[in-house]
Structure formats: structure tokens, C-alpha cells
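Enquirer: Dropping the sequence and predicted coords here.
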Amino acid sequence: MNQQVNVVKVDGDQLRIEDVVSIARNATHIQLTEEALNRVRASRAMVEKMVSQQEVVYGITTGFGKFSDVMIHDEDVSKLQENLIMSHACGMGDPYAVEVVRAMMALRINALAKGYSGIREETLLQLVELCNRGVHPIIPQQGSLGASGDLAPLAHMVLVMLGKGEALVNGKRLSGKEALSKVGLSPIRLEAKEGLALINGTQAMTAQLCLALYDSRVLLESAELIAAMTIEALRGIPKAFDPQLHLVRPHPGQQESAKRLLQHLSGSKRTTAQGELRVQDPYSLRCLPQVHGATRDTLEYVWTTVTRECNSVTDNPILFTETGDVISGGNFHGQPMAFAADFLAIAIAELANISERRTERLVNPQLSGLPGFLTENGGLHSGFMITQYVAASIVSENKVLCHPASVDSIPSSANQEDHVSMGTTSARKLRTIVSNVTKVLAIEYLAAAQAIDFGSGDLGTGTARAYEQLRRVIPRLHEDREMHPDLVKAEELIQQGTLAFVTE
């Protein structure tokens, strides 16, 4: 019995970030629409006409970059494309994770499906089949300047289509030729324009942004629920989340975060009124809507920007079949993605900054009114003392990583390409920051649950379920034990989206 496979129909115009994530992580297949294939065929016919008429067109009958003024003879047009791939496949460093590679492939397929790049139908279908049959090229992470596209990473992707390079198939590292043979495919030969069409684009940086964005949205929702648990543990004041307050400073993200915090705390007997214990909470509790809301608004901006890029033509030159124009420009320049990645890095790192401050309030008896470091027998036991150290070290690491890569540029190609985006570096750093934020939130999650165990009274609608989910896999800390396994389990709960959807 054949197992049913999920399919995303790709037409070049409607690919969502959720689709990219599904292809990257769930082995969802790609199916090109007939409309997209018709556009691809029309674009290819335009390339073949230009070659037959010996027109001077960048990257088709000329060299690349500084060699754009060098004419290529007819008999060498195909060899030019193969040489392009081999020479540009010079990345360094550890390979990208399979999920990033699959996202890159999906995004490049969608860009080519728009029909502005002149690739042959059979070449595009080869890339589709690689993705669908689980052939994942080994792509080194270092080497892209993020302008002229992600040339080196995408060249490594294309090598496997030619039977060169290396790929993972079912977790086994094989030569490109062996990988193709393993799944019943044969190497292809690139024709005019095709090598350039395959590697001129922002897909390495955009792939990482798609995954980081999706994970960041999960982190934001998780952070608010964990923060609500901390509010209860510290007997905080939810009046600070009153809609009246946020209507007079009407940032959408702030209003939404305040609304969600009240939902999570609905029915709680652990919170207090203004003046009952204190008049005001510290900023890390009271200003949650303002801080998280700013992150929420940033997420929305970046989500819109990246979705737009997912469905953009980032090739050069671009072929317009309706007018017959071939225009050399700079749509491959990664500046929009570079800014988006750096902006999101700052916004998502702030979730960890404020989380670590809440963890400090939970473990510090001078601030919490709870047993020191949340242990019943302090002195003999250290409890959560060092978990706060860990959170502090991670947020400090993030502060270094948040330095924007997009403010840097360095000339290349003999100064022909004299301004670059460094967007791929921005995206790589962003993924590390997202992982770090998850760890810091996991620490607060554990500490908040432990602190709740020292109190009494009903928890809120959302916080009760979050607490119960944690306690199903991690028991209360009565005496010192290895904390690392507990932290990893809490981290996995967050990564799985368990908390993000607990109140849906």
C-alpha cells in the first residue's frame, strides 16, 4: 500500500512561508502547475532564439561578472554554464542542515517557475525530482556575499544535478552520480543560460529566514505563555494588561500581546490587584506587552517582506516574453533579506533578554519572596542557581550575534560587484539566535513551574495547561539532580510548538 504524500502546488506566485517549512521539514512534495510550465517553455524559447541569432546577452553569450564583455562562441555556450557551476561551487565550512537545503531547493524552483529565467522544463523538473526523491546536496554554509545572489551555496546545489558534488540520500553521504543513480535519475547537461538561472538568487538566505521566521512565531507565543506562568509564580498584577491602557498607545502588537496575556491568566487565583502586595510590578512583568508587542510587530513586517521575496524573480538577466526585453539589473541583491534578518535577530533576541530577567526574579529570594534558587533545602542543594548563569551567558552571546551583518560590504569581481548585502551571514546568525532564545525560554519555563509548586490556588486557563504539559515529562525538583536533561526536554516542548498552540 502506497503511503500518501502531501503536495504543494508551485506556480511561482503563491508560495507561503508555511509551504516552505512543510517542504523543508515534512518531506512534502512539489508539483509544478501547468501554467508555470507554459511560462517556462515560453521563456526558454526566447533564450534559444537569442542564441541562434548570436545576440549579445549577459550570461548567455558572454562571460560573468568582470568577464561580461567577453564573447562566448556558439560551441562553448553549454560548456560556459557547466564551468560556471564548477568554479562557483567553492563554499567552505560545515554543511547546511537538510531542512535548509530543502527550503533552498523549493524557493529556487518557485522562482524559476515564474518564467523569467530561460531554463528548460527538463532542467527545472530535475531539481523538482531531487527534492521529491530525497536527494539533498551537501552545501557548505560559508561563501556567499549575498549579492549576485547566493552563488556558492546554489552552485553546490546544482552540482548534484550534473552528477557531481555530494548529496545525502536517506542519511547516507554519496557522490552526486551515486545519489542520482540511487533514486533512478541521470545527470543532466546544462544549456545556454541555465547555470546562471539556477544560481543567481537569494535562496540560501531566504530559506534560512523562512525557517527562522516560523520558529520565531512559535517562540513569541511560547514566551508569552511562559511569562504568564512567571507572573503567577510572583503574584503579579494583570491590571497592567487592561485593554484601556493599550488603546491609548495603539501599536497592534502591543495590544495583541496584552490580550493574550489576559487570556492565559483568565481564571487565575495566583495574581494580585494593584496595591494588594505592591503598587507596580517590575518592568520585566509590567512591560511585557510593550516589549513582546514590539517583537510581534517586527515579526509581521519581516513575514510580509520574506513572503514577497519567496515569490520574486531574483535572476539576472531577466527575460520578459511579452515585450521581448532582456534586462540586466540587480534583483539578486540580498539587501531586503539582510535587513529583515538583522531586524528579526534583534527583535527575537529581546524575548530572551527579558526572559532572563524574569528568571533572575524567580530564583533571587530578595526579589521573589520564594525559597532561594527555588530549592527546599538551600545550602545542601543549589536548585536553580546555575540555570540563571546559563541563561545569562546565552543572552550575552546573543548580544554579540545581534551585531548587524548588513552594515558591512566588501567589493568583489575586480570591483564590478562593489556593494554586497552579507544577507546570508545575517540569516545564518539569526538561526543561531533563534536556537539560543529557545534555550533561555526553556530555563524560565522550568523555573516558573518550580516556583508555582511553592504556591497554591488555581492557575489561569492557559498557564494551567502549560504547567501540566511540563509536569507530564519533568517532575518537580525536590533535591539536586542533573539539570541538563530537564532543560533539553523543556526546550523540545517549545520547539514542537506545544506552548504556542496550548490555548488554541
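Expert: Cool, got the structure. Numbers count the residues shown, from 1 in each chain.
Enquirer: contacts and neighbour counts: CA atoms only from here.
Expert: Fine.
Enquirer: show me the contacts for residue 9.
Expert: Residue 9 sits next to 30, 31, 32, 33 when contact means Cα atoms under 8 Å, 6 or more residues apart in numbering.
Enquirer: Most neighbours among the residues you listed, which one is it?
Expert: When neighbours are taken as other Cα atoms under 10 Å, the top entry among the contacts of residue 9 is residue 30 (21 neighbours).
Enquirer: where's that one, which helix or strand?
Expert: According to DSSP states H and E, residue 30 maps onto strand 29-32.
Enquirer: same for that strand, what does it pack against?
Expert: On a contact count with 3 or more Cα pairs under 8 Å, 6 or more residues apart in numbering; DSSP states H and E, strand 29-32 meets strand 7-10, helix 121-132.
Enquirer: ok, second structure coming up, stack it against the first:
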Amino acid sequence: MQSAEHKPPLRAVRFDQSRLCIEDIVEIAKASARANLSAAPEFRAAITRGADFLDRLLREDGTIYGVTTGYGDSCTVTVPAELIAELPHHLYTYHGCGLGEYFTPAQTRAVMAVRLASLSKGFSGVSVALLEQIVALLDADLLPLIPSEGSVGASGDLTPLSYLAAALCGEREVLRAGQQVPAAQALREAGITPLRLRPKEGLAIMNGTAVMTALACLAYDRAAYLTQLTTRITAMASFALDGNAHHFDETLFSVKPHPGMQTVASWLRQDLPCEQLERNGKRLQDRYSIRCAPHVIGVLADALPFFRQSIENELNSANDNPIIDAEGERVLHGGHFYGGHIAFAMDGMKNAVANLADLLDRQMALLVDSRYNHGLPANLSGAEGPRAAINHGLKALQISASAWTAEALKLTMPASVFSRSTECHNQDKVSMGTIAARDCLRVLELTEQVVAALLITVRQGVWLRCRLNPSIAPEAPLQQMMQALSEDIAAVEEDRRLEPDLRLLLERIRQQAWSLYA
């Protein structure tokens, strides 16, 4: 094992005007990569031009929304020249009204990185010093304590991002090494000077889609992994149920050309022998939760490229208001803070992910029921002899998995259709993108719990099938998966509390511990 002193340096993700991908943000969130602000003179000059242009407009008595005017519906209020410098402070101060659970450290790092990405595009009129301050906090792992509730997703994520703006200025609280610390103290002890926001910088930090986009990046990463893991579980369930692998035949799937669905079927063919003829009196057609698994998982697999495009386009956008065109010397008033694309992606993703939970819940119902599991013990109990009478195997686990599935399905109501008129009817159509993203993460969490239950179930089912018929053996990928699961969880030969096993498996799922398909 490498000592802390000899760990390899973290990969640097460069922030400038070039395009970033979801994985860049995920790695920063997981602290496996660090943010690096480009030192290229042309990049820094481009950022500086925007700030200088705003300064010149102010000297020339120009009217600039959010700089010489109030915010939102208060854009008709003119701010006296002597108070302009105080205005950004007031913006993040009065937006300090978030509630709910605080974002996790990983989520907070993602939020900071996504906001840095947008401001680095050079259309926000901010200083290089502001960008450097975000990087400094990330480097020191001083994470603003951000409540998760209070954004309607247009005019951006105002309330949660106010906590980032405040922390950059040494106000409110940050999380340092797992402990809440006053931001002023944390910055002082890290040798970081609190930022004094320039005109427009408070608005530039807060008036954007960074929170919903950050959560969407993390959601995408988890959903993509669940697509593969659910496929592997399906293969193990098919083996345990003595199912028909010919349901995943290549010719069969060639006639329905959804590429994601076809990929899932190809993964199943890697895991299962795809013979064409049934043997030993097998049922001609398996039940839908096995036979149609590629069609269910394939919906998410086919949607992922669209989700990636929407998320990465938002990640690589300048999305505050107004947009500062320093080259054309124009201030462009628009609505790029509107998070409709992220809202739609998250509403769609949570639906497709919840369907994975429902699929697995149905597979588990077949596996534990002796009427449908082709000769396995009731509830997949491993107990034999007289003790079989008092053992109940996975009976309660199936109840819990059903509860988690029901809660996931309940949350699939799209958030984006619940627009509200806010802020004196100025923000009269809003995206609810952050609520959609939070819902999606909750659906992912519940689905991962169902996946953990199914990992115990299929590990037990494959073990019992091989005990029942020692002459058969799973294909190499399933043998390797069984070996990996067996290192973490024992077969259930006698009733035991399964919560510790479930929590360990959840940790493995979230670490993406198993290599699945290329």
C-alpha cells in the first residue's frame, strides 16, 4: 500500500474555455482529480476583458442589470453610485434562506466545479481572482455548507449558490475535514484572503444552473453503472431460475434496432450460454422480468447518450444573466439561467432508473417463490433437515425490496411540470430542475438499495441452483461475480440479520467496485 507521502498526484482538470465532460466533474467530486485554472495568457486576458468592459460601462454611467439596478422584479430600481459596491453582498445575504439537508462533500465539490466551468467561459464579467478563489477553496477542501432545498431552477440556483458566494467572501460556514467551521476562521487558517466581490460577481456566481447540473453529473455516473449492474443481476437471476438464455439471441435482437437494448442483450450473451434449443423440459418462454429485461434496461441504456448531451451542454454553457460580450461590447439580457434541459433529463432519468428497481423487484418475487423458481427452496432458504422448518431465508428482504421499489416509483412524478410563479411574477415560469435532480438522486439511492437486496438474492439463488444440480456451472463472468460477492457476504444457511450485508453492498455499489462489461 502506498503511503500518503507517495500517492501519485491527482489528475488535473483544466478549466478554461474548452469543453469538459461529466467524468471531469465526477472525479473532482470524488476528490480523485483536482481543478486547475488555466494559466494561459490568452485565457486570462479573455476573462479580464469582461471585467474591464463592465468597469468602463460604470465609469460611463451605463445602466447594467444587477450592477446599477436591483435584482429581478426590482430591475426598475436604480442603485446610487456610492452603493453599487455593496449590492453583491446584499444579493447573497438575503438569499441565505435555504433549508433541508446539506449537500454532501462530493455534491458540494461538484457544485463548485460546475460553477467554475461556467464562469470560465468568459461571458460573465467576473475577475480572474474570483475563479482563483473557487479553486483555492477546492484545493483546501473547504466546502461551503449548502442547504439542498430552496431553488426553483430559474433564475438559476440562487439560494443554494448564495452559500458558495458567501463562503468565498469568508461568511457563513464551511465543512472542513467533516467538521462545520466558520468560513472566516477556515479561510484565515488556510491562508486564503476573503474575496471582495466586484460589481456583477454576486449575480454571476448565483444566477446559474450549477447545482442542478452538478447533481445531474453525479446522477448520470450512478445511472450508467446501474445499467450494467442490473444486467449482471439479470444474468444471475436467469441462471438461478434455470431460465432460457436463447431469449437474448443476437438474431432475435437484430430485428429491433434500439442500440442500447441490443447492447444489454449482448452483455447477457456474454454471461449466459445462448443455446437455441430448450432442454430438460424447460418452460418455453420465461416470464417478462427475465425475458424482457433487455427491453426494460435498454430504455435507460438508449436514453443515456441523450442525457449526457443535455448535461454536458449545460455544463459547458455560460448560464447567468446578463451575458457580457466583451468583444462586441454588449450586455445581453436573456434567460440562460433557466434549467429546463436538466429538469427534463432528470425527470426522464428517474423514470428509467425506477423501472430498473421495478424489474429487479419482480425478479426477486420469482426467485423467492417456490411456485415459480423451478425447484429452489421457498424464500431461498439454505437451511436443510429439521432446521428448515424455523428458517425463513429472504422472506423479509423481499418485503423491504418491495417497499424501496414502491417509494422509488412514487417519486417518478415529473418535477418540471410543477412550475410556480415567483418573485412578483417576474420569475413566472421556472424549471424546477434542482428538485428534479434531487428526486433523481433519491430514486437512484432507493434503486441501489433494491440492487443490494438482489445481489444477496442472486448470490443465494446461484449457490442453491449449483447445490441442487452440481453438474452445472455458470459461465466465467458469473463465476467471477459469485467469487467477488462471496468475499463480502456468506450464503444464508441460517437466518441472520442482513442489514450489515446490505450496507456493505451499498458501499461497493457506490464505489463501483465490480468491473462488469467493456
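Expert: It's in. This one's a predicted model, so the numbers in the text were calculated from it and none came from an experiment.
Enquirer: where does the TM-score land?
Expert: Once the chains are overlaid, their TM-score stands at 0.96 when taken by TM-score structural alignment, normalised by the length of the first structure; 501 aligned residues with a Cα RMSD of 1.6 Å.
Enquirer: before we move on, the earlier item: which one of the contacts of residue 9 of the first structure sits closest to residue 497 of the first structure?
Expert: residue 30 (24.7 Å; Cα to Cα).
Enquirer: Now do the same for the closest one: its match in the second structure.
Expert: Using TM-score structural alignment, the equivalent of residue 30 of the first structure in the second structure is residue 35.
Enquirer: ok, its match - contacts?
Expert: 12, 13, 14, 15, 28, 113, 135, 138, 139.
Enquirer: ok, 6 Å please
Expert: 12, 13 (Cα atoms under 6 Å, 6 or more residues apart in numbering).
Enquirer: Pipe the contacts of residue 9 of the first structure into JSON lines and attach distance to residue 96 of the first structure per row.
Expert: Listed next are these as JSON lines, based on distance: Cα to Cα, whole Å:
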{"residue": "30", "distance to residue 96 of the first structure": "21"}
{"residue": "31", "distance to residue 96 of the first structure": "24"}
{"residue": "32", "distance to residue 96 of the first structure": "25"}
{"residue": "33", "distance to residue 96 of the first structure": "29"}
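Enquirer: that older thread, let me know which of the helices and strands packed on strand 29-32 of the first structure is the nearest to residue 60 of the first structure.
Expert: Of all these, it is helix 121-132 that lies closest to residue 60 of the first structure, at 16.2 Å by Cα to Cα.
Enquirer: Just tell me the aligned range of that closest one in the second structure.
Expert: With TM-score structural alignment as the criterion, helix 121-132 of the first structure aligns to 128-139.
Enquirer: once aligned to the first structure, how far is that stretch on average?
Expert: Following the fit onto the first structure, the mean deviation recorded for stretch 128-139 of the second structure is 1.1 Å by mean Cα distance after the TM-score superposition for the first structure.
Enquirer: so the aligned partner of residue 491 of the first structure in the second structure is in which element?
Expert: Using TM-score structural alignment as the criterion, residue 491 of the first structure maps onto residue 506 of the second structure. Element membership for residue 506 of the second structure (DSSP H and E) is helix 499-511.
Enquirer: And for the spatially most central residue of the first structure, nearest residue in space, chain neighbours not counted?
Expert: Geometric centre of the first structure, nearest residue: residue 212, 2.0 Å, by Cα atoms, centre = their mean. Take residue 212 of the first structure and drop its neighbours on the chain: the residue closest to it by Cα to Cα, 6 or more residues apart in numbering is residue 431, 5.7 Å away.
Enquirer: what helix or strand does the alignment partner in the first structure of residue 87 of the second structure sit in?
Expert: Correspondence of residue 87 of the second structure to the first structure, assessed by TM-score structural alignment: residue 80. Taking DSSP H and E as the criterion, residue 80 of the first structure maps to helix 77-88.
Enquirer: Residues contacting that helix, please?
Expert: Against helix 77-88 of the first structure from outside (Cα under 6 Å, 6+ apart): 152, 155, 191, 192, 195.
Enquirer: thinking again about what came up before, which residues are in contact with the helix holding residue 506 of the second structure?
Expert: residue 452.
Enquirer: which one in the second structure is aligned with residue 374 of the first structure?
Expert: Per TM-score structural alignment, residue 374 of the first structure is aligned with residue 380.
Enquirer: OK, contacts around that match?
Expert: With contact taken as Cα under 6 Å, 6+ apart, residue 380 of the second structure is in contact with 368, 393.
Enquirer: Need the nearest residue in space to the equivalent of residue 201 of the second structure over in the first structure, chain neighbours excluded.
Expert: In the first structure, the residue matched to residue 201 of the second structure (TM-score structural alignment) is residue 194. In space, and not counting its chain neighbours, residue 194 of the first structure is closest to residue 119: 5.2 Å by Cα to Cα, 6+ apart.
Enquirer: Report how many residues lie close to the one you found.
Expert: Applying other Cα under 10 Å, we find 27 residues neighbouring residue 119 of the first structure.
Enquirer: coming back round to it: redo the helices and strands packed on strand 29-32 of the first structure as a markdown table? Include distance to residue 295 of the first structure.
Expert: Shown next, in a markdown table, are those (distance: least, Cα to Cα, whole Å):
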| stretch | distance to residue 295 of the first structure |
| --- | --- |
| strand 7-10 | 30 |
| helix 121-132 | 34 |
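Enquirer: from the contacts of helix 77-88 of the first structure, which is closest to residue 436 of the first structure?
Expert: residue 152 (27.2 Å).
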